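# Whatever this is, show me its structure:
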Amino acid sequence: MSRATRDGRLARSARLSLSGIELFPNAVWGRFKAKFVGGLARRRPSPPTDLSQRRSFPPEIVIMIVDYLKYNTPTLKACAATCSTWYRIAAPHIHRTLLLREWPSTRSVALPVPNRLPFLREFGLLPFVERLLFGGEFARGPARGWIGPAVFNSWGTPQDFRAMVNLQELDIWDLDFSEFPEGLGSYLGHFAPTLRSVALSWPKGTRRQLLDFFMLFPKLENIGISRYPEGVRYEPLDNKPIVPISGVLRGTLTLKEFGDVELLKDMAVAFGGMGFTCMDLKNTPRAMRFVLDACADTLETLCIYPPIKPYDASSPTAHDFNLSSSTALRSIEVSVDSLARLEHLFSTITSPVFSELVVIFPLFPAVETQRTMWAESLVGWVRGLYEVRACSVVFCYDGPETSAHAREMRLMTRRGAEAGLYDFLPRPPSVVYRPF
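Okay, the predicted model is just below:
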């Protein structure tokens, strides 16, 4: 290589090095500017400039899709994260339920209590809350002794609870009325214009305290009481006269392990009667007779789970399952624990037309032939007692689809269909999973 050629290459390399040094600050600034602008874009996305692109996904279509997804919250949240239009329309359905609970004291790791009230307040989502839960249906048991006046101040301000102007359902676990000597009117009374459903689990208080609590909400339609046994403590204030309020209970009554019949009688006086159209009664033999008679003309759907103890025809509560006065009954779900109880129950039904009959077969008896006999007896009673027009008979099992119980139920149904046992029905019975 000649000396002139070598000198030319060195000069060209020097010029390129100087150019690179001069361009390096510009490259650094350009990269920083791109990241900065990108960060702003992620925080606040700019609307599309193309008008046709902006109108390619109209809100009307989103509303139709949300109607199908509003009961599937995880999918709805994923869709709402795609664009602002999705979120504006889906927000009322995503934030419908507000759960306030305390972590159990037995947790090995101290975790912060999840509180969504500040988030909902900041983004103006409190008016969308329609269901408020204290204690929580997701807890393994009741949140013992944490609901008191301080909760309404430590979890949020009173204005936060008053901002829930569309609240329709209130569910409280382990409510101890002794924590509120002045009553709950100043804490929850502002929900009265919109509240339609109240459910109490493990309540602690006298009969009159529960009654006064329910009377805070004159537009109440649905009531649920779980684990309130008979023989609660009595106080002299329980004798004060009851001032009736306008309105009749016409929704759903849910009682589980409930035994205070006098409370139900006081509720009928306070609300001017009972007209429940749906009842879910689980292990409530003492209260069943009263509520069935009180709602004889309005009851349409009934779920009965008799007590687990063996059926005894001579016991005082054996005939509390009499449905002869329920003339409007159209759908019944019954847990079969003995042929004697089932025969007595169905022999008292006088309603002429049924739309659905759900029968829950427990794990016992384990002998398949005896289960088949139960099913044949049941279907025979249905065919002989009722004018079946569009009756849907459902047999339930309480385990996974691959369990022996599920296989036996399907086999029993298939053999019954092959034998013509269900020919009088518009369609064969279905076998579904129903936890109980």
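# Every contact and neighbour count from this point should use C-alpha atoms.
Noted.
# so who does residue 368 touch?
Contact analysis of residue 368 by CA atoms under 8 Å, 6 or more residues apart in numbering lists 408, 412.
# Quick check: closest non-adjacent residue to residue 63.
Closest residue in space to residue 63, ignoring its immediate chain neighbours: residue 89 at 6.7 Å, by CA to CA, 6 or more residues apart in numbering.
# Please generate a structure for the following sequence too, so the two can be compared:
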Amino acid sequence: MNHVILATTSTELTAKVDAATGGRFVAMPAMPSAAGQVLALAGGVPEVVVLDSRPAAEPMLQLTADLTGLFPGIGVVLVSDQPAELGLAAMRAGVRDILDPSAAVDDVRTVLQRAAQLTRPQTPPPGIPLPEDLGASGRIISVVSPKGGVGKTTVATNLAVGLARAVPHSTVLVDLDLQFGDVASALNLDPEYSLADAVHNPARRDTMVLKTFLTLHETGLYVLCAPESPAAADGIGGDDVGRLLQSLATQFRYVVVDTAPGLNEHTLAALDQTTDPVLLTSMDVPGVRGLRKELDTLTDLGMFAEGRFILLNFEDARSGLSIADVEATIGRDVDMTLPRCPVVPASVNQGVPLMQLGGKDPMTRQLGRLVDRFADVPLLAAKPGRRRGRHRGVRVGAR
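Model (predicted):
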């Protein structure tokens, strides 16, 4: 941490932040009333802004909303001895974390490090100063398969849980199988809101409101589940999906998308925003042939000429196919395989992902390697895979 701004009148809190940062912070001479005061003192966009709300909470919440409105990825930490009362309002304002003023120095350090780790400043309106080394929007990782029954939801949920545990509060999982998605079941969740609510309410225009429609899993993963009724998908278009993923990517380091089988309108809209496609199939002839068709279709659309990640599930030496057979059929190498493993059905039936259980079986180890693969990739390394000719009505029906 090297760019922390502290706004407080408390000498005790100042001393704790001083100890937690090793003196690498700037204290405001007076409590600020406008975002411009914070930016002027920082000389640009700070990584973390610590606002003491104990004198008056409402002005600090408004200041937070102003800062996050200009820079959606900035890390604002609110100091409060009434976290329960301020929780929802703080979330809507864009507060990254609430710090108890009685917290020990080690706890203060942890909160500040977590806020700094998740900071992604955005380009501001003209006239606002900012440093040259700005961050980027989060990665959008879409798990795609040509057919159902290949373990797509299992892979997506475990990948998302693994990323959420590797970087706390960093990851949101979107269930884009709008008619028959079962992410909620896979995570044993009973969500109050669904994706249909998120795209048909003020959340579509306000990222702070959007966060209130997410369901928090016990691992720290945020989830946007599919609607309960398949009919609700009829009112959700590809443009809705694109806007939703763009908004989530300004708020989260990782956006993991579990798509429907095939390449329908919603999946193609997601792929338009995707930085990291995970193309999944099972180790059987129908699945492998389907993957070959999917790869050919993406090539025709001019999408992801580079960066396609091929994941082969249910690897089994007794299947009658070898990895060499699969690679010969699809015309490229397989990047990773997942073994057929008896622990998977129990995990799915219990609604507890393997990455949450943390076992030492072969499947959990491979899923851990998959998580490491994406957790270690720099944010600036990939760009979304826009369709060639997408504005001319290119469409591919689901299989």
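# Can you calculate the TM-score here?
Superposed pair, TM-score by TM-score structural alignment, normalised by the length of the second structure: 0.34. Supporting alignment: 211 aligned residues with a CA RMSD of 6.5 Å.
# circling back: just list what the helix or strand the residue nearest to residue 63 of the first structure falls within packs against, helices and strands only.
Using DSSP states H and E, residue 89 of the first structure maps to helix 84-94. Under the contact criterion of 3 or more CA pairs under 8 Å, 6 or more residues apart in numbering; DSSP states H and E, helix 84-94 of the first structure touches helix 59-69, helix 73-80.
# To residue 404 of the first structure, which of those lies closest?
helix 73-80 (32.3 Å; CA to CA).
# Now do the closest one: which elements does it pack against?
Helix 73-80 of the first structure sits against helix 59-69, helix 84-94, with contacts defined as 3+ CA pairs under 8 Å, 6+ apart.
# ranking these by burial, who's on top?
helix 84-94 (a mean of 17; mean count of other CA atoms under 10 Å).
# ok, then the element right after it?
strand 97-100.
# Tabulate the helices and strands packed on helix 84-94 of the first structure (CSV), appending distance to residue 266 of the first structure.
Formatted as CSV, these follow (distance: least, CA to CA, whole Å):
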stretch, distance to residue 266 of the first structure
helix 59-69, 40
helix 73-80, 39
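# quick one: which of the ones you listed is nearest residue 30 of the first structure?
When these are compared by CA to CA, helix 73-80 sits nearest residue 30 of the first structure, at 33.6 Å.
# What are the buried residues along the closest one?
Buried positions in helix 73-80 of the first structure, judged by neighbour count with 16 or more other CA atoms under 10 Å: 76, 77, 79, 80.
# now residue 222 of the first structure: how far from residue 200 of the first structure?
Here the criterion is CA to CA, to the nearest Å. By it, residue 222 of the first structure lies 11 Å from residue 200 of the first structure.
# what do you get for residue 171 of the first structure?
6 Å.
# Same question for residue 370 of the first structure.
For residue 370 of the first structure relative to residue 200 of the first structure (CA to CA), the value is 39 Å.
# what do you get for residue 392 of the first structure?
32 Å.
# And for residue 21 of the first structure?
In terms of CA to CA, residue 21 of the first structure sits 75 Å off from residue 200 of the first structure.
# higher neighbour count, the two?
Between residue 21 of the first structure and residue 200, residue 200 has the larger neighbour count (other CA atoms under 10 Å), namely 21 against 10.
# is it true that that one touches residue 173?
Yes - contact criterion CA atoms under 8 Å: residue 200 of the first structure and residue 173 qualify, at 5.9 Å.
# for residue 66 of the second structure, helix, strand, or coil?
helix (DSSP: H, G, I helix; E, B strand; the rest coil).
# what about it, distance to residue 243 of the second structure?
22 Å.
# same question, residue 37 of the second structure
32 Å.
# From the neighbour counts alone, determine which of these two ranks first.
residue 243 (17 against 14).
# tell me which element that one falls in.
helix 238-249.
# Okay, buried residues for that helix please.
For helix 238-249 of the second structure, burial by neighbour count (16+ other CA under 10 Å) applies to 238, 240, 241, 242, 243, 244, 245, 246, 247, 248, 249.
# Redo those residues as a markdown table? Include distance to residue 372 of the second structure.
What follows is the buried residues of helix 238-249 of the second structure, written out as a markdown table (distance: CA to CA, whole Å):
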| residue | distance to residue 372 of the second structure |
| --- | --- |
| 238 | 31 |
| 240 | 31 |
| 241 | 27 |
| 242 | 27 |
| 243 | 28 |
| 244 | 26 |
| 245 | 23 |
| 246 | 24 |
| 247 | 25 |
| 248 | 22 |
| 249 | 20 |
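# Can you show me the strands along the second structure?
4-7, 26-27, 48-52, 75-79, 97-99, 139-144, 171-176, 215-216, 222-224, 254-259, 276-282, 309-315, 336-339 (DSSP state E).
# Against which helices or strands is the first one packed?
For strand 4-7 of the second structure, the contact count by 3+ CA pairs under 8 Å, 6+ apart identifies strand 26-27, strand 48-52 as packing neighbours.
# The nearest residue to residue 364 of the second structure once chain neighbours are set aside: neighbouring residues, count only.
For residue 364 of the second structure, the nearest residue in space outside its immediate sequence neighbours is residue 354; the separation is 5.9 Å by CA to CA, 6+ apart. Number of residues near residue 354 of the second structure (other CA under 10 Å) recorded here: 27.
# Same check on residue 357 of the second structure?
Neighbour count of residue 357 of the second structure, defined by other CA under 10 Å: 10.
# Same question for residue 198 of the first structure.
Per other CA under 10 Å, the neighbour tally for residue 198 of the first structure reads 21.
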